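Participant: Sequence and predicted structure below; questions after.
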Amino acid sequence: MRVKDILDLEEKLSFEFFWNEVSETEEGYGLIVDNTRDNNVASIASVGFGLSAIPIGIENGWISRDEGYIRALKTLETFLNNVEHSHGFFIHFVRMKDGKRTWQSEVSVIDTALFLMGALVAGEYFGGEVYELFESIYSRVEFPWYLDKERNQYYMGYNYERGFWGHWDGYAEQLIMYVLGVASPTFPIDSSVYYSFERKKGKYKDYELIYTYTGSLFTYQFSHAWLDFRNIVDKEGVSWFENSTLATLANWEFCKDMHSVYKTLHEKSWGLTACDSPDGYRGDFGAPPSANNNSTHKTDGTVPPCGAIGSIVFTTAIVEEAVRYYFEKVPQLWGKYGFKDAYNMDRNWVSQIYIGIDKGIEILMIENYKTQLIWDITMRNKYIKDGLQKLGFEERKQ
């Protein structure tokens, strides 16, 4: 099978995950499972990716426009009226049946942002009542509430039991939080918050980049699924697209170098990022350079297909080689919704689950690679244009 056909099939089956693994209860309609191991718990980030997937499904002919419209409309009604929130920020994990908090979950700034990007895509695509619902939800988010005013940084998290903790004090997947924050029509933050996080540089082999704490590839991918950074830089001249390309290449080189330690890692099996593992979900898998990996590596040899596929817009050729390898050489990785979450040949293990945010980064990045659809929808939105302008982004001078 041609790589193009494998990618097309992976995209379609990833869409089916979001279309099928959904709540249809009256109070929880449109909520999407965090993962297929536990169909009682939804992730609001999973819903953000799922809403973004609706235009992809329509444009590819997998669902009708009416079907997509109804799903988007009713999902946003659920979030406006039923899903638990505080100061407009949603709970990260909620019950599928009614949108109420589960697992003493946090009120999450990053997962709210991921949801809002999906709501924005659906609103921009359909217009009308769907857009009005997006604006109603967006307008009630009190972005300054989540700021540590003394440090001029977003807190990392908040829950009812412990209050605020930590800070978004370095680069990671959070760029969308600043764009949405400064563009808010009701509760905006100052653009200086974006310039307050530290941009630490590190190097692995020939690749020097602004690194993230874990070095997990998702931290270099998530904001890029919606925001097209290819030809823009900020006031400091940073090209985040180029930075993610370098991070992907460093991850690839590291996995090649680690083949002597883990047989799962090699030139065609790479992409260390947060995923399921033989020991449960791991959020710290990553490659240098990073705060977590400069002295020791953080991997047990587990490879998730989403790690490479989420970087297809950055390093197309090596991603296509990985996709072909997974499909042809690791057939046990393939299942109902395409590639399962991860595998580890050193432990003779293959994940039996699908995770929403991992299928999500795949479908959005594959479509951006093919047609730029999600980029085009997002970048024409007035709030996105306004937010990027306020943050000082401008076209890169050739």
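Facilitator: Perfect, I can see it now.

Participant: from here on, contacts and neighbour counts on C-alpha atoms
Facilitator: Fine.

Participant: The helix or strand hosting residue 118 packs against which elements?
Facilitator: Per DSSP states H and E: residue 118 is located in helix 109-126. Identification of packing neighbours for helix 109-126 by 3 or more Cα pairs under 8 Å, 6 or more residues apart in numbering; DSSP states H and E yields helix 44-59, helix 65-81, strand 89-90, helix 128-139, helix 175-183, helix 373-379.

Participant: Recalculate using a threshold of 7 Å.
Facilitator: Where contact means 3 or more Cα pairs under 7 Å, 6 or more residues apart in numbering; DSSP states H and E, helix 109-126 is packed against helix 44-59, strand 89-90, helix 128-139, helix 175-183, helix 373-379.

Participant: distance of residue 236 from residue 128?
Facilitator: In this view, residue 236 and residue 128 are 38 Å apart by Cα to Cα, to the nearest Å.

Participant: typo on my end, it should be residue 343
Facilitator: Between residue 343 and residue 128 the computed distance is 44 Å (Cα to Cα).

Participant: The two - which one has more neighbours?
Facilitator: Each of residue 343 and residue 128 has its neighbours counted (other Cα atoms under 10 Å); residue 343 has more, 27 against 10.

Participant: this is the comparison structure:
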Amino acid sequence: MFKFFTGIALSSAVLLSCGSAATADTASVTQKLTDEQLMDKVQRETLKFFWDFAEPNSLMGRERYHEDFYPKNDANVVTTGGSGFGLMTIIVGVERGFIPRKEAVKRLTHIADFLAKADRHHGAWPHWLDGETGKTVSFGKKDNGGDIVETAFLVEGIITVREYFKNGNAEEKALAKKMDDLWQGVEWNWYTKGGEKVLYWHWSPVNGWEMNHKLQGYDETLVTYILAASSPTYPIDAETFYQGWTRNGTYSTDREKYGLPLYVKHNGAEEYGGPLFWSQYSYLGLDPTGLSDRLVKNYFDLNRNHALIQYNYSLENPKNFKGYGSNYWGFTASYTRNPDGTVGYRAHNPKEDNGVITPTAALSSFPYTPKESMNVLRFLYEEKPHFIGSAGPYDATSVHFDDWFTPRYLAIDQGTIAPMIENYRTGLIWKLFMNAPEIKAGLKKLDFKSTKYEF
């Protein structure tokens, strides 16, 4: 039975009990599930991270949740980008009847009110916020101000919520208005550092531009430029996109792997492409189907090939890790197994392969590789039920290391699973985001074309 504990932080004891029950139930039930039922199951379970286990004051997504322990000094740290994915996950939950629409509106309104009062730095939220106070929590020594990329991931969710509820009842329209006000308050053009033709990731009221990190392709940050160009209040121009993001048009490549074109130069990972979150974070809302610009002829092909290259790498398995194959593949940033057996963090990809498979990598690739992703989903639930916990598949697993797993979750990993599976099933989140009037105008300004949408 799927039970929600609205606004309540559960104890580790309760969570472990839920996890054990879920594992026992999984072994006996999932053998009988159809593909549709299995997708329902994982969408419903990953929703729990953002509904049952939300930070109790802000009701936003925690940065992480550990079933084995939860550090007291981390318990109220919420993530802005991961919460954006959580907003889209909640919409999926409403649409599929997992949670009552009225309760979702109440929850989302509370989140909007929290964000309106929380710290912002020229309209951008920081990477982390204190869920009790709304104050900035430093992500790093100099990363204690606005984070325009995490803000973009949050705004993907904000716009999706607005579009979903904007024609609803009075309470829903009020929620949509709150979300619209939040989106319009982001000063995207400030993050060009005085008008340079490129966006910068960070600005701090203490350290200014010292982080000095330009957003240049190709990686996960494309949607930041799309939103910045689409802003009705603080927009950037098309030249900033083509000079900054595409590196003056030099980020294209003719390189292939396993006979699959990469199309663009993945930053620091040109042979195989980067971790799979690069084909997911921007594309929860941005529909790559039939989407093109001056340099990329089909964004869907780019993302599909990225996933298939990793799939083929797992079939080749050049390092001979046990378990790799057609039903166990996918590399992305997540928790990892350190050489001494402890838990660490790693941006897994074929060039950074240490025998750890991250379930969200394949599961959030459903739109691109439905058959190959379903193989992984079924394998996890039917053959490795111990890899499943209280909020769906655990963050990191390894068949090679004696079925090692860490009973922990990260918002940015759990948060992509339900929306991307829904985009495969119905296109819901894509339709909401792509049909927003400002997004259409911004894509047209950047000379994007689509075979699905009119700009």
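Facilitator: Received the coordinates, thanks. On a predicted model such as this, the values are computed, not experimentally measured, just so you know.

Participant: Once they're superposed, tell me the TM-score.
Facilitator: After superposition, the two chains reach a TM-score (TM-score structural alignment, normalised by the length of the first structure) of 0.91; 384 aligned residues with a Cα RMSD of 1.9 Å.

Participant: Find me the equivalent region of the helix holding residue 118 of the first structure in the second structure.
Facilitator: The alignment of helix 109-126 of the first structure onto the second structure (TM-score structural alignment) spans residues 148-165.

Participant: Any idea how many residues pack against the corresponding residue of the first structure for residue 198 of the second structure?
Facilitator: Using TM-score structural alignment, the partner of residue 198 of the second structure in the first structure is residue 153. Using other Cα under 10 Å, residue 153 of the first structure is surrounded by 22 other residues.

Participant: go on, residue 14 of the second structure?
Facilitator: 12.

Participant: circling back to that earlier point, let me see the contact set for the match of residue 198 of the second structure.
Facilitator: The contact partners of residue 153 of the first structure, taken as Cα atoms under 7 Å, 6 or more residues apart in numbering, are 147, 167, 168, 169, 193, 196, 197.

Participant: which among those residues end up buried?
Facilitator: Among the contacts of residue 153 of the first structure, those scoring as buried are 147, 167, 168, 169, 193, 197 (criterion: 16 or more other Cα atoms under 10 Å).

Participant: Quick one: mark the members of the residues you listed that sit in strands.
Facilitator: Of these, the ones assigned to strands by DSSP state E are 147, 167.

Participant: now the buried ones among the contacts of residue 153 of the first structure in a markdown table, with distance to residue 373 of the first structure?
Facilitator: Below are these laid out as a markdown table (distance: Cα to Cα, whole Å):
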| residue | distance to residue 373 of the first structure |
| --- | --- |
| 147 | 33 |
| 167 | 33 |
| 168 | 29 |
| 169 | 32 |
| 193 | 29 |
| 197 | 30 |
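
Participant: Using a markdown table, lay out the contacts of residue 153 of the first structure together with distance to residue 45 of the first structure.
Facilitator: Converted to a markdown table, the contacts of residue 153 of the first structure look like this (distance: Cα to Cα, whole Å):
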| residue | distance to residue 45 of the first structure |
| --- | --- |
| 147 | 21 |
| 167 | 20 |
| 168 | 18 |
| 169 | 21 |
| 193 | 23 |
| 196 | 25 |
| 197 | 23 |
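
Participant: between these, which is closest to residue 106 of the first structure?
Facilitator: The nearest member of these to residue 106 of the first structure, counting by Cα to Cα, is residue 167 at 14.3 Å.
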